[in-house]
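> Sharing a model that was predicted from the sequence below.
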Amino acid sequence: METGRPRAYILRSENEGDGMAGDTEDRIFIGRSVPAKGDKAADQYLTLKFGNRHGLVTGATGTGKTVSLQVLAEGFSRAGTAVFAADIKGDLSGIAAQGEPKDFLVERAKAVGLDGGWQPDEFPVTFWDLFGEQGHPIRATISEVGPLLLARLMDLNDTQEGVLNIAFRVADDDGLLLLDLKDLRALLGHIAERAGELTTEYGNVTKQSIGAIQRQLLVLENQGGAKFFGEPALSIKDLIRKDRDGRGMINLLAADRLMNSPRLYATFLLWLLSELFEELPEVGDPDTPKLVFFFDEAHLLFDDAPKALLDKIEQVVRLIRSKGVGVYFVTQNPLDVPESVLAQLGNRVQHALRAFTPRDQKAVRTAAETFRPNPKLDTAQVIMEMGKGEALVSMLEGNGVPGIVQRTLIRPPAGRIGPITAQERAAILGRSLLRGKYDTAIDSESAYEVLKGRAGERAAERNGGRSGAPTSVPSGPWGGQPAPQQPSEAPSSGGGLGGILDSIFGGGKPGPRGGRPAGRASVTEVVAKQVARSVASQVGTQLGKAILRGVLGGMRR
């Protein structure tokens, strides 16, 4: 939604000195501390230049995590930073509509000294949905995601993952483009027919392993995964936009249905994070982040992940800040996040935890120990005492040093607390500038059609038809050249974390993403387009790819 409405909470000068609080040009107002005896209340801010130093929002169910996430998202949007967040229960969608005047909001605004009191506002929002039901569809090609993440998505064992890597290598060598699940299924059938031949060249390929992968593909398809794989693939630049008032676009992923397939949810967000890492240019430490990525239900990313993958996630989180991206993990328990990742999260909002079991008590101690101590505050005790809408807050300040932890009343959001209606969502989607760009799937010629055509030609030859080898698209890494197309934009090379990791494990090189076809063309035109695209992209991506390979090159499963 893009609107010319005046902003609520006009940016304030820092030297007004009137005791009132609000966003400033370089800081987001989070709330006001609850003073210890003899102290004065202190306003708590997130400094925008440290927004890409990542963060953590934790707390038990019902303590106010979603509202804190909304407050942060509103603040980043006002500062011109784009936001991406998964909307698990639909509650975040209210950010697209003006808040409703309620006594507790007015009282909280007064308690935290909000300049001008509580004022409603609405924010620019783009809705996304892997299933295309509550937002624009998000798609990626099979080759973009790659065999490593696909293996995790389908919960394959080491042997099956090895066969999947072989399948991608065969697609490369045979010039087969992998776009959607039917391409991968056709490729696996093709490999099963040639298992004896391929074992000699690529390693052991058993029909039992292929059958197991095919069964997992069926499970994935039944979960709705088929809607994620295909074209047109998502363009990262469509996530990083501003409205006409200069406010950052808030991208909300409808995740209520997606959460029924937690592995698909976590794999998708990891893929998207890796795409941001690969495609965005280096910017160092900007005055404001380019994009802030909220990873809700963060434990799903780390549950059952092998240590090697956890190490690489930790490295990507550390390095992506130089792309101007801040990653904020949202979860109930700080123990859900590995220590190596937890150590990188500089901005922290800790809501109340309940300590009924030994593990709960350990979580409270862990949460308390990760804060910079406040000698006037028993942090562990306060964590168990806080009410809804209160949190322990510690933000980076000065030269990037964590601030002393403060018990804080969180400011009220300006947008609606709670979900918007289906009618309101439909109206926003109807006004979206992306309307029509992703809504219709494109089924381009790819591995499925090529293999089907080859089988038909072999059958025709056996039946006395014409003979001769079929015309094939020249081979290229991971599925050959893109299907004939007239792209609206030049697709980037690589394949995100899936692509880079697959180049390590599969023995191949990062290759084309699969394209965004809009029509048909001759083989000559395809080759010409590929040469032009390779030349254009090589200069811009070579350094980044070299750095990325240096980071991930030592990874082993």
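Right, received. Where do you want to start? The shown structure was predicted, so the numbers you read here are calculated from the model rather than taken from an experiment. Residues are numbered from 1 along each chain as shown.
> When you work out contacts or count neighbours from here on, use the C-alpha atoms and nothing else.
Fine.
> wouldn't Gly51 be in contact with Leu291 here?
No: taking contacts as C-alpha atoms under 8 Å, Gly51 lies outside contact range of Leu291: 9.3 Å.
> Flag every buried residue along the helix ranked longest in the chain.
In the chain, taking DSSP state H as the definition, the longest helix is helix 523-552. Within helix 523-552, the residues scored as buried using 16 or more other C-alpha atoms under 10 Å are 523, 526-527, 529-530, 533-534, 541, 544-545, 548-549, 552.
> Stretch 213-221 now?
Buried-residue list, stretch 213-221, by 16+ other C-alpha under 10 Å: Ile213, Gln214, Gln216, Leu217, Leu218, Leu220, Glu221.
> from those, which is closest to Gly400?
Nearest to Gly400 among the buried residues of stretch 213-221 is Leu220, at 43.4 Å by C-alpha to C-alpha.
> Which strand or helix spans that closest one?
helix 207-222 (DSSP states H and E).
> likewise Ile420?
Applying DSSP H and E, one finds Ile420 in no helix or strand.
> residue ranges for the strands of the protein, please.
27-33, 43-47, 55-58, 82-87, 125-128, 250-254, 291-296, 325-331, 347-350, 390-394, 396-397, 401-402, 406-410 (DSSP state E).
> nearest to Glu278, of these?
strand 325-331 (11.7 Å).
> Now do that closest one against strand 291-296, angle only.
With axes from the mean of the first three to the mean of the last three C-alpha atoms, to 10 degrees applied, the angle from strand 325-331 to strand 291-296 works out at 20 degrees.
> The structure to be compared is supplied as follows:
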Amino acid sequence: MTKRDEFKAVIDNGNTFKGDSINLGAAMLDGETITNALVKIPLKTMNRHGLIAGATGTGKTKSLQVLAENLSDKGVPVLLMDMKGDLSGLAAASEGHPKIDERHEKIGLPFNASKFPVELLSLSDQDGVRLRATVSEFGPVLFSRILDASDAQSGIISVIFKYCDDNKLPLLDLEDFKKVLQYSTNEGKEELEKDYGRISSASTGAILRKIVELEQQGADIFFGERSFEVKDLKRTDSNGKGYINIIRLTDIQDRPKLFSTFMLSLLAEIYSTFPEQGDSGKPELIIFIDEAHLIFKEASKALHSQIESIVKLIRSKGVGLYFVTQNPTDVPDGVLSQLGLKVQHALRAFTAKDRKAIKLTAENYPISPFYDTADVLTSLGIGEALVSALDEKGRPTPLAATMMRAPMSRMDILTDKEIKTLNEESYLADKYNEVIDRKSANEMLEEKIAKAAEEEAKSKAQAEREELEKEAKKATSRRKTRSRNTTSDTQKAIIKVLTSATVIRGVLGILGKMIK
């Protein structure tokens, strides 16, 4: 048996599964494609997460596109983070090309151009289904981690949430939270300290500054109603194809905090609402996170810990996470160790640091008697990748340098007219693009403060009236007293006069008698 035959036998044996699977392409040996030596991924283990990595221009996005298409074909819904704006073409069929036909002839797979059901979603003002979440849905723990709050600040955030729960004050957007925060150290200071303890104004000031920073990255648009229901990510069309939900993120590349905020809230919501599934025949949802380094670049240790925990736990909900980035070192080791599928496109060694990174990357793959992995990593062409997955028993499949199949959909973006048509036909756009501005904590506290001010004004006016009435009574009393005193003096004078007259009359009477 030749080395080529031995290699094909290993690939065929390692890629034979009982259940459904996805064909990625054909294995390569010594730079040549082995026709019909198909490299597959069992659908059953796609909830074990994965990584698509490689230098710029090596074909990462097309590999993501191929995976999304094949998952949709199998009835598995997909969520894509489109950072570069080049994935909308999934909604249109490929125009075909002689080079595509040549590639597929080498692989041994027929090429069938096809389009897929697509929903365009947006975190900002871009056209598409608006994604929002309320502050209440985040909860105090996740909200604190997003703000990178200290222990003391986290305690205050928990108090704010508790106060709002106890007083039925809905925390819908950041304005609501800011209003309650300001209320806690001003008009409502005594009220909150009575029930929840002292709240430091220095800490509330620090929290407020962090919220302002979050607002500057556009989070004020994200927080609010109507909240997006994650169950709407699990839809299939009338033909049984899973919807490919594309989040358009081209305008938030420079706002990593907003991106990581959204991702964490989304993953937390999916984990809390999706039912336990375990290892079933196929996943419930697959999420591809393009430019994954943006999640981790600005994230604190607390956020890293939160992401790692979710990655470990969310697979039991039938959800697979796939990180797409230039270098595996962009992903923390704790997350990287959880990724079952690895599609590694070429890496370039321009510096000593690059060569060291390539050597470390090669150590992440199963040892193969057919490859020097580090050498292969630098010699792969465009649309070629090293692939290692997990078989149906959770064991790594044989490492294979793979000629990747071409996407069945358009390898270009939709036109503005096509995007407009897609959004007009969207069921979700009608549901979520209506802005709801119901009464929440901000308005309720404004009313409470206004009512308290009105009551205080009334109390003050009442006190002033009572004081005036009291003064009036005192004045009346003084007048009566003066009047009584005046009458008494007059009476005394009259009595005195009368008394004097009587005495005089008496004296004169006596004198008269004496004269007679």
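Structure's in. What do you need? Predicted, not measured: the structure shown is a model, and the values here were computed from it.
> Quick TM-score on the pair, please.
The TM-score (TM-score structural alignment, normalised by the length of structure 2) is 0.81; 444 aligned residues with a C-alpha RMSD of 2.5 Å.
> of the buried residues of stretch 213-221 of structure 1, closest to Ala21 of structure 1?
Distances from Ala21 of structure 1 to these, taken by C-alpha to C-alpha, are shortest for Leu220, at 49.6 Å.
> Aligned to the closest one, what sits in structure 2?
With TM-score structural alignment as the criterion, Leu220 of structure 1 lines up with Leu214 in structure 2.
> Can you tell me how far its match is from Leu208 of structure 2?
To Leu208 of structure 2, Leu214 of structure 2 is 10 Å away according to C-alpha to C-alpha, to the nearest Å.
> cool, and Gly108 of structure 2?
From Gly108 of structure 2 to Leu208 of structure 2 the distance is 60 Å (C-alpha to C-alpha).
> Put together TSV for the buried residues of helix 523-552 of structure 1, with distance to Leu178 of structure 1 on each row.
TSV is the format used below for the buried residues of helix 523-552 of structure 1 (distance: C-alpha to C-alpha, whole Å):
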residue	distance to Leu178 of structure 1
Val523	18
Val526	16
Val527	18
Lys529	18
Gln530	16
Arg533	19
Ser534	19
Thr541	22
Gly544	25
Lys545	22
Leu548	23
Arg549	23
Leu552	24
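> What ranges does the stretch 51-200 of structure 2 have for its helices?
For the stretch 51-200 of structure 2, the helices defined by DSSP state H, counting those that start in this stretch cover 60-73, 98-107, 135-146, 151-166, 174-185, 189-196.
> tell me the most buried of those helices?
helix 60-73 (a mean of 23; mean count of other C-alpha atoms under 10 Å).
> contacting residues around that one?
Residues outside helix 60-73 of structure 2 that contact it (C-alpha atoms under 8 Å, 6 or more residues apart in numbering) are 22, 24, 52-54, 77-78, 87, 90, 116, 240-244, 288, 324, 345, 383, 404-409, 411.
> wait, doesn't Lys115 of structure 1 sit right on Ala21?
Just so we're on the same page, residue 115 of structure 1 is Asp rather than Lys. Yes: with contacts counted by C-alpha under 8 Å, Asp115 of structure 1 reaches Ala21, the gap being 5.3 Å.
> okay, these two: which has more neighbours?
Ala21 (27 against 19; other C-alpha atoms under 10 Å).
> Contact partners for that one?
Phe29, Asp43, Val112, Gly113, Leu114, Asp115.
> where's Val393 of structure 1 relative to Phe29 of structure 1, distance?
Taking C-alpha to C-alpha, one finds Val393 of structure 1 at 12 Å from Phe29 of structure 1.
> Mutual contacts of those two, please.
Gln44.
> In terms of neighbours, single out the busier of the two.
Val393 (27 against 22).
> OK, contacts around the more buried one?
Applying C-alpha under 8 Å, 6+ apart, the residues contacting Val393 of structure 1 are Gln44, Asn347, Arg348, Val349, Gln350, Val405, Gln406, Arg407, Thr408.
> Same check on Leu267 of structure 2?
Ile310.
> which position in structure 1 aligns with it?
Alignment of Leu267 of structure 2 against structure 1 is given by TM-score structural alignment, with Leu273 as its counterpart.
> that older thread, mean per-residue distance, the helix holding Leu220 of structure 1 to structure 2?
Here the mean offset of helix 207-222 of structure 1 against structure 2 after fitting is 2.7 Å, by mean C-alpha distance after the TM-score superposition for structure 1.
> for that helix, packing partners?
helix 158-174, helix 181-193 (3 or more C-alpha pairs under 8 Å, 6 or more residues apart in numbering; DSSP states H and E).
> Perfect, that will be all.
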